[in-house]
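Undergrad: what would the 3D arrangement of this be:
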Amino acid sequence: MLSRTAADLYWMSRYMERAENLARMLDVSYSLSLMPQDGRDGLDELAMPLLITGTMEDYRARHGELDAKRMLHFFALDESNVASLYNCMAAARSNAHAVRGRITSDMWENLNAFWLEMRDIAAQGLDRYGISRFCEWVKQCSHLFRGATVGTLMRSDAYRFIRLGTFVERADNTLRLLDARYELLGEDSDDPNDASARAYYQWSALLRALSAFEAFAEIYRGSPRAGKVAELLLLNPEVPRSLRACLTELQQILASLTGDNGRPAQRLAAELEAGLRYTSIDEVLETGMHAWIAEHIERVNQLGHAIQQSYLEVA
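TA: Next up, the predicted model:
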């Protein structure tokens, strides 16, 4: 497969996954901002997506003080914000258009319809649609596109590069969301009776944002706590959005690609997957949650760069 084609497929998938992840992030922050804030302003919670995506300075340069309505528009539908949901969808559609001959008609029609409706929503504004309904719609459209991909695309290299994009983006998102919540809440109290309502709803919201609340309830007893939530989202191979599940998929996909060019990416993915397989949550906590996550965000980024250099750069 030509590097340019592989790159378009890979980035189409990354932007689609990013749009879904941003919608999950925005939805949980908006929901938490409506709850009592223990004397803090709900704008602090709404600012979380700006901090996670590194767009706070860009927002302040154009809009000044934090304002709920402006922040929601900036993050969701602002054409001038490169990290907005609107621009993620525009980029995904542009990449898909470039490789229409390598994806199925079901995939193209789904994504194109998604983009046309996104433009209509942008013209109407979020006030008429509602932020929660909008985020749910983005997630549903992403699910439909993924279902069309899995259900209709031949298991060729095109499929493999699409899946690579999905899991690189998903791994990065899981790490960043967990890190942001941990930085906000810190370590759990040693007193098991001291689990505050705020901590319970924060950790529960994170689990719901990553579609892992039911998995947590099935595996663990009691309220969500930092160590248990981290163990589930970092090390459990059976949770689809966990870091380990993503890296297992990446290792297997890269191993299935033929040729010698990909050896650096294959080796790095295998090292990361093996490291997680033999890591316990006690080791993570001993290192320090933030430090451990920061290291793995960097390593996932290194893997993304290795994939880019091995397969996607035009010679």
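Undergrad: going forward, measure contacts between C-alpha atoms and count neighbours the same way
TA: Noted.
Undergrad: which residues sit in contact with residue 284?
TA: By Cα atoms under 8 Å, 6 or more residues apart in numbering, residue 284 lies in contact with residue 292.
Undergrad: which helix or strand contains it?
TA: Element membership of residue 284 [criterion: DSSP states H and E] is helix 281-287.
Undergrad: check contacts around residue 257.
TA: Counted by Cα under 8 Å, 6+ apart, residue 257 has contacts 157, 160.
Undergrad: sequence B follows; please return its structure for comparison with A:
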Amino acid sequence: MLSRTANHLYWMARYIERAETTARLLEVGGRNALMPDIGGGFRNDWEAILQANGTLEMFNDKYSDAVQRNIETFLFFDADNPSSVLSCMNMARENARVVRTALTSSVWDAINGAFQELKQFQRTERSKLELSDLTEWTLRSTALIRGCIETTQLRSDGYHFMGTGFGIERGDNTSRLLDVKYYVLLPNVSYIGSGLDQSQWVTLLRSMSAHRAFNWTYPGELSAAKIADFLILNRMFPRSLLSAISQTSGHLDHIGRVYGSVTPAQTKVHEILSELAEAQVKDIFDEGLHEFLMRFMRQNGELAHTVQETYLQGMPT
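TA: So this is what the prediction gives:
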């Protein structure tokens, strides 16, 4: 496969996953805005969401007030924000358009259909659009696209480049969602274990469509350690860090077999996977959850850079 085609498929997948995560961040913000304000943190002024999204400085340069309406607009509709749902879906569609012949008609129709529906949202008066409607639409649309990929695409190297993109982006996004909760949303360490702490953990699980799966896996009392274990180290939950890296490793190993070589990207992903597979939640909390997540984000970013250099700027021979 040409590196140009692989690059477009990889980034199409990353933008689809990123759009979903931005919607999930908005959902977290919307749910937490309904909680009572106890002061001392970022929770009710929404800056936590922008901080996790990596767009706080960009937002402050454009908007005067970090109020919910401005942040909703910035994260969903703002074309100047490369992480907004609008920007991500536009970029996903553009990447798909360039390599349309590498996609099944079902995948293209799902992506293009979402693009057209998003244009309808843009033409709708903002006061008539509820945040929950926008986030639910995004989750449905991205799920449909992924479903079409899984059920109609050949398991060729193109499919595995898409899978690599989904896996890398999902690992980054799960770590960001976790970091919002533990490092930013909780105003003060004295609230750890409180009713507010518990409510925020439940909100996080719900925003990741993980609440029921968590209860199946860990019946009984909810705790930060159990949730961290579930979202970081549980192989069966598809949005966990370990699951995302395992997925990425599997796709990169398949690509390596296709081209008959072991690449630096495979070596890097195997290192991350080995560390996660041996990790214990106690060790993570001893290191500090925020510190662990920041280190994972750096490793995942290095992996993405290695994939780009190895495959997407000239395929291995």
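Undergrad: quick TM-score on the pair, please.
TA: With the length set by TM-score structural alignment, normalised by the length of the first structure, the two chains reach a TM-score of 0.93; 312 aligned residues with a Cα RMSD of 2.1 Å.
Undergrad: circling back to that earlier point, what's the average distance for the helix holding residue 284 of the first structure when superposed on the second structure?
TA: Following superposition, helix 281-287 of the first structure is found to deviate from the second structure by 1.2 Å on average (mean Cα distance after the TM-score superposition for the first structure).
Undergrad: continuing past that helix, what's the next helix or strand?
TA: Downstream of helix 281-287 of the first structure (by DSSP H and E), the next one is helix 289-307.
Undergrad: what helices and strands are in contact with that next one?
TA: helix 157-185, helix 263-277 (3 or more Cα pairs under 8 Å, 6 or more residues apart in numbering; DSSP states H and E).
Undergrad: buried residues in the helix holding residue 284 of the first structure?
TA: The neighbour-count check on helix 281-287 of the first structure (16 or more other Cα atoms under 10 Å) flags 281, 284, 285 as buried.
Undergrad: got it, and stretch 249-263 of the first structure?
TA: Buried, per 16+ other Cα under 10 Å, within stretch 249-263 of the first structure: 249, 250, 251, 252, 253, 254, 255, 257, 262, 263.
Undergrad: element containing the third one, please.
TA: Read it as residue 251 of the first structure. With DSSP H and E as the criterion, residue 251 of the first structure is inside helix 243-256.
Undergrad: how far away from the center of its chain is that helix?
TA: 16 Å (Cα atoms, centre = their mean, to the nearest Å).
Undergrad: compared with the second structure, how much does it deviate?
TA: Relative to the second structure, helix 243-256 of the first structure is 0.8 Å off (mean Cα distance after the TM-score superposition for the first structure).
Undergrad: so where is that helix in the second structure?
TA: Matched against the second structure by TM-score structural alignment, helix 243-256 of the first structure falls on residues 241-254.
Undergrad: ok, residue 276 of the second structure to residue 303 of the second structure distance?
TA: Taking Cα to Cα, to the nearest Å as the measure, residue 276 of the second structure falls 14 Å from residue 303 of the second structure.
Undergrad: between those two, point out the one with more neighbours.
TA: residue 303 (21 against 18; other Cα atoms under 10 Å).
Undergrad: make JSON lines out of the buried residues of helix 281-287 of the first structure and add distance to residue 135 of the first structure.
TA: Output for the buried residues of helix 281-287 of the first structure, formatted as JSON lines (distance: Cα to Cα, whole Å):
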{"residue": "281", "distance to residue 135 of the first structure": "32"}
{"residue": "284", "distance to residue 135 of the first structure": "32"}
{"residue": "285", "distance to residue 135 of the first structure": "33"}
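Undergrad: by how many degrees do the longest helix belonging to the second structure and helix 157-179 diverge?
TA: Ordering each helix of the second structure by length in residues (DSSP state H) puts helix 3-33 first. With axes from the mean of the first three to the mean of the last three Cα atoms, to 10 degrees applied, the angle from helix 3-33 of the second structure to helix 157-179 works out at 30 degrees.
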